[in-house]
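1. Here is my input, please return the structure:
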Amino acid sequence: ICRILPIAPSTYYRTLDLCDEKHCFAREHRAKRDLHDEHHAEQIKRIWKESSGRYGVRKVWQQLKREGYVIARCTVARLMQ
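-> Here you go, the predicted model:
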């Protein structure tokens, strides 16, 4: 399969380990990210509205850190697009 498809063998075997016949944990991981994104997007929107739309990525990210959220700045930037 790895010769036909342009993927590394390590990627194939890692995905094979994550997925068995009944469950695919890679899909569950993606769903978990979507849930986190949804929650963080609500908080980002709230902070942005409280600042009357004046805060950019950096200030929103700093406010989230002050409130105790653990989130990367690039994630805030992606969700603010």
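
2. For the rest of this, base every contact and every neighbour count on C-alpha atoms.
-> OK.

3. residues of the strand or helix carrying residue 74 that come out buried?
-> Under the assignment given by DSSP states H and E, the secondary-structure element containing residue 74 is helix 73-80. Taking 16 or more other C-alpha atoms under 10 Å as the neighbour-count basis, helix 73-80 is seen to contain the buried residues 73, 76, 79.

4. in this structure, which spans are strands?
-> Secondary structure of the chain, counting by DSSP state E: no strands present.

5. Let's compare: structure for the following, please.
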Amino acid sequence: MHPIVIVGSGLAGYTLLKEIRKRDTATPVTLITADDGAFYSKPNLSNALATGRAAAALASASAGKMAADQNAT
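-> I've put the predicted structure just below:
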């Protein structure tokens, strides 16, 4: 199979990555993002900002951890 490129580290991007890995652990996958790539629910961002919480407080995993866990770059 050809290498796969996913654009965006939002919920859809990381969900797609996880689903690909359930079916195929060998095909190279690269995830491209304009932000730091931390995994958090982006829809919760507006609520966090409204209550004075920083976006970083929402992150449940760094981009590096997600890449390592899912064998991606």
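
6. Quick check: TM-score for this pair?
-> A TM-score of 0.25 describes the superposed chains when it is computed by TM-score structural alignment, normalised by the length of structure 2; 31 aligned residues with a C-alpha RMSD of 3.7 Å.

7. residues in contact with the helix holding residue 74 of structure 1?
-> Contact partners of helix 73-80 of structure 1, identified using C-alpha atoms under 8 Å, 6 or more residues apart in numbering, comprise 37, 41, 44, 57-58, 60-61.

8. now do 10 Å
-> Contacting residues not belonging to helix 73-80 of structure 1 are listed as 37-38, 40-42, 44-45, 48, 56-62, 64-65, 72 [C-alpha atoms under 10 Å, 6 or more residues apart in numbering].

9. who does the longest helix seen in structure 2 touch, helix- and strand-wise?
-> For structure 2, the longest helix by residue count, based on DSSP state H, is helix 11-23. Under the contact definition 3 or more C-alpha pairs under 10 Å, 6 or more residues apart in numbering; DSSP states H and E, helix 11-23 of structure 2 sits against strand 4-7, strand 29-32, helix 63-70.

10. could I get the ones you listed as JSON lines with mean neighbour count and distance to residue 49 of structure 2?
-> Converted to JSON lines, the helices and strands packed on helix 11-23 of structure 2 look like this (neighbours: other C-alpha atoms under 10 Å; distance: least, C-alpha to C-alpha, whole Å):
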{"stretch": "strand 4-7", "mean neighbour count": "14", "distance to residue 49 of structure 2": "25"}
{"stretch": "strand 29-32", "mean neighbour count": "17", "distance to residue 49 of structure 2": "25"}
{"stretch": "helix 63-70", "mean neighbour count": "16", "distance to residue 49 of structure 2": "21"}
